[in-house]
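Undergrad: Next comes the sequence, and after it the predicted model I'd like to discuss.
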Amino acid sequence: MSQLTFKQKQAHYEKIRRSNYLASLRLAGSDTSPADLEKPLRTREEALAKHRQEELPPSALPPKPDGQ
């Protein structure tokens, strides 16, 4: 069996990490495709901005049941 270089190991683990991340997105209900493995990830600022746009206003939340 040939020995892998450090760079090869890094590339392999990065690919597995990305695959696991996309799998978690699918489990959370997001639409993903195998092509997403090659797309660059969003920056933290882009992700926060998108999350802030998708937040529901307080008036859109269901009312609390009586007694709470």
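TA: Cool, the structure landed.
Undergrad: CA atoms for contacts and neighbours, from now on please.
TA: Fine.
Undergrad: Is there a neighbour count for the closest residue to residue 32 other than its chain neighbours? I'd like the number.
TA: Spatially, and ignoring its direct neighbours in sequence, residue 32 is nearest to residue 26 (6.4 Å; Cα to Cα, 6 or more residues apart in numbering). For residue 26, the neighbour count with other Cα atoms under 10 Å is 13.
Undergrad: Against that first model, consider the following:
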Amino acid sequence: MPNVSLKVKRAYFAKVKQANYAASLRLEGMDTTTTSRPLSSKAAVLEKYRQN
């Protein structure tokens, strides 16, 4: 069995943790499709509300 670096282990754990969290939300009936899009930057949000 090849040695796996700590960085690879952490990346795998993060991926599995996110997948499990998304599955848990789906089981609770929540829509997870909107959580996968990137969030806006603080500057973009401030600019949007300053225009109004």
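TA: Now that the structure is in, tell me what you want to look at. Just so it is clear, the structure is predicted and the values come from calculations on it, not from any experiment.
Undergrad: Could you get me the TM-score between them?
TA: Scored against TM-score structural alignment, normalised by the length of the second structure, the superposed chains reach a TM-score of 0.59; 38 aligned residues with a Cα RMSD of 2.4 Å.
Undergrad: circling back: shouldn't the residue nearest to residue 32 of the first structure be in contact with residue 36?
TA: No - applying Cα atoms under 8 Å as the test, residue 26 of the first structure and residue 36 come out as separate, 11.6 Å apart.
Undergrad: Just give me the mean distance for the longest helix seen in the first structure relative to the second structure.
TA: Secondary structure assigned by DSSP state H gives helix 6-27 as the longest helix of the first structure. In the superposition against the second structure, helix 6-27 of the first structure averages 0.3 Å from its aligned positions (mean Cα distance after the TM-score superposition for the first structure).
Undergrad: The second structure: matching residues for that helix?
TA: Aligned by TM-score structural alignment, helix 6-27 of the first structure falls on residues 6-27 of the second structure.
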